[in-house]
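S.K.: kindly generate the corresponding structure for this input.
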Amino acid sequence: MDFLKGKFNEELLAEIEDNGNVKIAGSSFTPDSILKEMDSDGYNEAFSDWLDQRKKRLLIKADEILRLYDNQGRFNRLRDSYKRGAVIPFIGAGMSIPSGYPGWTKFLCQLRNETRVSEDDLNNLLSQGKYEEAVQALADDMPAGSFDEAIENAFGHDEDLAGTIQMLPYIFNTSIITTNFDDVIKRCYEAANLSFLEILLGANARELPRYLGEGSKVLIKLHGKANSRHSRVLTYTEYQRHYREGNCLLNVIEAISTKTLLFIGCSLVVDRTIQVLTQLVETKGHDVAIRHYALLSIGEDEDRLARRDHLAMANIFPIWYPADEDHDECIEALLWKLIGGG
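M.R.: This is a model prediction of the structure:
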């Protein structure tokens, strides 16, 4: 996984000394000696050893996580589905944060500074889980076009790729679903020379069932993209329009619900997509509907069983990791475990 070479290079702890020499792990070298003595084979061998050690460390971490709560048995079922090629990842905003994109709460708080909406009013809506209404309040207070520009400025540009999201092309040679507006997933697969056959916007993805049936690898941007207001789903008005009965988006969610979904980087606290999945489960019954899984953080002060009960209504079963630990590292550890480590 070449994308990890950046981390490897950082850990070499190279420093430039006053005399122009390069200091590596306490030893001093002239630049020309490094060029002569350190060939590419030596570097690649060192990187391979480092990667092996990293993997071993993270597999130990994964085992620690899986000993928590009822994670182990659930993870075993998830891994069985993965081995059969039946798992499709559903990627949320948390996976794009390491690449420099804001999470939704941070973005809304930043956007509020450009409106007349008070901090108390915004916080009140967010505390009630009314994210759609919060976005609508901000959008309504901005001049025509300004809200669209703010979305494009935040999510419509390319930042340097970073974080565990870069593992996805090496783990999932399948379709990917996301509600993110940025192009991080698309760029990760392109960087690995594993581009998608098609990129489908949820509001117009009528051909999705055919692609899924054929096993084609497509990227489904369920809520559209940053620079297209027509396909975007973000404000309360947009949610109401795209999630109304008979709309294509509901058919898209029903189509993806026939696969085992793995939610990664999603909070799943208040989510319209989860509401639709819950309705589908109510119609089909828990014993018939497909089971889905989620990698989720949990804090010591959170009511874990209440969250479990809420997710179970949509047939989503969580694999918990501690909220006070590095989210990206916990997810990477579990992904290594998923592909058969240990």
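S.K.: only C-alpha atoms for contact and neighbour calcs from this point on.
M.R.: OK.
S.K.: helices along the stretch 101-250 of the chain, start to end?
M.R.: 104-112, 119-127, 131-140, 146-155, 168-171, 184-191, 208-214, 236-242, 248-256 (DSSP state H, counting those that start in this stretch).
S.K.: those: which one's closest to Asn227?
M.R.: Nearest to Asn227, of all the helices of the stretch 101-250 of the chain, is helix 146-155, at 5.7 Å by Cα to Cα.
S.K.: list of residues touching the closest one?
M.R.: Identification of contacts with helix 146-155 by Cα atoms under 8 Å, 6 or more residues apart in numbering yields 101-102, 107, 111, 139, 181-182, 226-227, 229.
S.K.: need these in a markdown table with distance to Tyr82 and neighbour count, can you?
M.R.: Below are these laid out as a markdown table (distance: Cα to Cα, whole Å; neighbours: other Cα atoms under 10 Å):
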| residue | distance to Tyr82 | neighbour count |
| --- | --- | --- |
| Tyr101 | 29 | 21 |
| Pro102 | 30 | 17 |
| Phe107 | 34 | 15 |
| Leu111 | 39 | 19 |
| Ala139 | 41 | 22 |
| Phe181 | 26 | 25 |
| Asp182 | 26 | 25 |
| Ala226 | 31 | 23 |
| Asn227 | 34 | 18 |
| Arg229 | 35 | 13 |
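S.K.: now, these that are in strands?
M.R.: Per DSSP state E, strands hold no members of the contacts of helix 146-155.
S.K.: returning to what we had before: could you dump the helices of the stretch 101-250 of the chain to a markdown table with distance to Cys266?
M.R.: Compiled in a markdown table, the helices of the stretch 101-250 of the chain are given as follows (distance: least, Cα to Cα, whole Å):
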| stretch | distance to Cys266 |
| --- | --- |
| helix 104-112 | 11 |
| helix 119-127 | 16 |
| helix 131-140 | 14 |
| helix 146-155 | 17 |
| helix 168-171 | 15 |
| helix 184-191 | 15 |
| helix 208-214 | 22 |
| helix 236-242 | 18 |
| helix 248-256 | 16 |
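S.K.: to compare against the first, here's the next sequence to fold:
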Amino acid sequence: MNTRRRFLEEYPKALIDDQAAIFIGAGVSTGAGYPTWRQLLQDIGDELGVATDDVHDLAALAQWSVRKSSGKTRVLGVIRDHIKPDRKVPPALEVVARLPLRNIWTTNYDRLIERAFEAINRPLEAVSGADDLSIRPRPGAARLLKMHGTIDRLNDIVIATDDYELYRVNRGAFLPLLQAHMTSFSMLFVGLSFTDPNVRHVLSLIREAFTTTPPEHFAIVRPPQRKDFKTKKEFEARHIQHKHWAEDLLRYGLHVVEVSSYGEIDELLLEVERRVANNRVWVSGSWPVTGLHQDQTEFNIAVARALGYRLGVAGFALVNGSGLTIGPATISGFFDALQETGSWDLERRLLVRPFPQPLEGREPNRSQWAALRSEMARVSGTVVILGGAKLGDETPIKADGVWEEWRAAAERGSLIIPIGSTGGVAEAVALQLVGSGSRQHLGVRKPSNADLRRLMKRGNPEEVADLVMKIISRSATVQS
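M.R.: Predicted structure coming up:
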């Protein structure tokens, strides 16, 4: 199995199991338009009469400036002027903000990661000082561990040789925590060169603790490209060095995933997000308790329970808006499966987004409902539409909310499985999709026409649920 394929199989699984973390390096920030270390310290070097291209230890260059200026004022001013302005958040970090990560590490000072989380209103606790590590994050918030400090606290950043040499005195609490995360989690490194002495120190500790079977981690790396060098000889020499460097990282359990361009990193992370979403199934639907044929109501409830049970047994996560009748029945079946299999990990496997109902005589918050539907569509790789009806003026009508959920799922490119035999919106969507001869209809992923027709015939609820699970399984095989 090649490294890329291994990464795309193993890391999404770790995310699904809540056993993954990520480390964002300087390469991500430079890709967003921030200067490299050499560019950042170029003016400092000019003042000292030193060309940054001739200096391998840039921390030493910063230290020389600190000594000459009798303080960090000059260096910190340069960092403030170049790092403080906001740059556009790169697509890679937009994906990172959406992934089910609890711990994010970085050596970067900028606020790109914070802003990526702010853009989707996801809570994030940024920790930039060692003393802050003792403060528990807010429930539900991811944790951003800025081990070299942050632009918001300039006087506390790691920049010069003194800062690195005294790191274990001033910031030592970060190191055992990073070691613990690299021992217990699958860590993905993005944009990191592995030259940072603190990161290398932790890698050496991992090496000491696991001499033969280190925990497995991944690093997305862009190898040297011919266009990066003036001569072919220079490129070949650098390429050979890179090959040996990548092989050497295996001593620490680090598998290098090579990309030919930085844009390919975005594509890889999007694929990771898609594979995580494929483990989540959104059962969308509603059905009035009274007012419609009782046999149809009983059939729909039985299908919902059977489907929820099978999703639980198969290890899927359930996404649900707790729609009338259908939602509780699906969740009930899902609960039964978790209890029977001993997988009572509701926090990870059950994503319920109940829609806030207005007081009598008041209008619902439509924008809030739309945001909830958008979120459920975003995190779900498969959407099963079951029923989708409500009572109008004493007559059944199709539920507007389920229509909107179908549209939200279609826009995300999810696999849509309408169980037409359950009536309502599910039947209408099935009739719309069954006319297409391909696996897609106007960009919507769908089951085969034969499967759609089978789902339009009312049969044994258990058999209907089995067919839905087979469709999901076949789709996962094709997608991978």
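S.K.: before we move on, what SS does Gly341 of the first structure have?
M.R.: coil (DSSP: H, G, I helix; E, B strand; the rest coil).
S.K.: distance check, it against Asp141 of the first structure.
M.R.: 51 Å (Cα to Cα, to the nearest Å).
S.K.: return the residues in contact with Arg173 of the second structure.
M.R.: In this structure residue 173 of the second structure is Ala, not Arg. Under the contact definition (Cα under 8 Å, 6+ apart), the residues listed for Ala173 of the second structure are 130, 133.
S.K.: show me what it lines up with in the first structure.
M.R.: Matched to the first structure by TM-score structural alignment, Ala173 of the second structure sits across from Cys248.
S.K.: any idea how far Glu332 of the first structure is from its match?
M.R.: Cys248 of the first structure sits 34 Å away from Glu332 of the first structure, going by Cα to Cα.
S.K.: Tyr293 of the first structure now?
M.R.: Taken as Cα to Cα, the span from Tyr293 of the first structure to Glu332 of the first structure is 16 Å.
S.K.: the two: who's more crowded?
M.R.: Tyr293 (24 against 21; other Cα atoms under 10 Å).
S.K.: that one is in what secondary structure piece?
M.R.: Using DSSP states H and E, Tyr293 of the first structure falls within strand 292-298.
S.K.: mean distance, that strand to its aligned residues in the second structure?
M.R.: Strand 292-298 of the first structure: mean distance to aligned residues in the second structure after superposition is 0.9 Å, counting by mean Cα distance after the TM-score superposition for the first structure.
S.K.: part of a helix, is Thr183 of the second structure?
M.R.: Yes. Read with three-state DSSP, Thr183 of the second structure is one of the residues of a helix.
S.K.: residues touching it, list them.
M.R.: 206, 215.
S.K.: please pull up the equivalent of Leu234 of the first structure in the second structure.
M.R.: Looks like Leu234 of the first structure aligns to Ile159 there (TM-score structural alignment).
S.K.: against Ala130 of the second structure, how distant is its match?
M.R.: Ile159 of the second structure sits 16 Å away from Ala130 of the second structure, going by Cα to Cα.
S.K.: higher neighbour count, these two?
M.R.: Remark: of Ile159 of the second structure and Ala130, Ile159 carries more neighbours, 20 against 17, as counted by other Cα under 10 Å.
S.K.: check contacts around the spatially closest residue to that one that is not a sequence neighbour.
M.R.: By the measure of Cα to Cα, 6 or more residues apart in numbering, the closest residue to Ile159 of the second structure outside its immediate chain neighbours is Ala59, 6.0 Å from it. Shown in contact with Ala59 of the second structure (Cα under 8 Å, 6+ apart): 159-161.
S.K.: preserved in the first structure, out of the residues you listed?
M.R.: Among these, the contacts conserved in the first structure (both residues aligned by TM-score structural alignment, their matches' Cα atoms under 8 Å) are 159-161.
S.K.: returning to what we had before: verify the contact between the match of Leu234 of the first structure and Ala60 for me.
M.R.: No. In this structure Ile159 of the second structure lies outside contact range of Ala60 using Cα atoms under 8 Å: 9.1 Å.
S.K.: can you give me the helices for the stretch 251-400 of the second structure?
M.R.: Using DSSP H, counting those that start in this stretch, helices in the stretch 251-400 of the second structure cover 263-277, 294-313, 326-341, 346-349, 366-379, 400-412.
S.K.: mind checking which of the helices of the stretch 101-250 of the first structure is nearest Glu45 of the first structure?
M.R.: Comparison of these against Glu45 of the first structure by Cα to Cα identifies helix 168-171 as nearest, at 20.2 Å.
S.K.: check the offset of the closest one from the chain's centre.
M.R.: Centre-to-centre, helix 168-171 of the first structure and its host chain are 12 Å apart (Cα atoms, centre = their mean, to the nearest Å).
S.K.: ok, and for that helix, which residues are buried?
M.R.: For helix 168-171 of the first structure, a neighbour-count test (16 or more other Cα atoms under 10 Å) marks 168-169 as buried.
S.K.: over to stretch 203-216 of the first structure?
M.R.: Buried residues in stretch 203-216 of the first structure (16+ other Cα under 10 Å): 203-206, 208-209, 211-212, 216.
S.K.: go on, stretch 253-262 of the second structure?
M.R.: Buried, per 16+ other Cα under 10 Å, within stretch 253-262 of the second structure: 253-258, 262.
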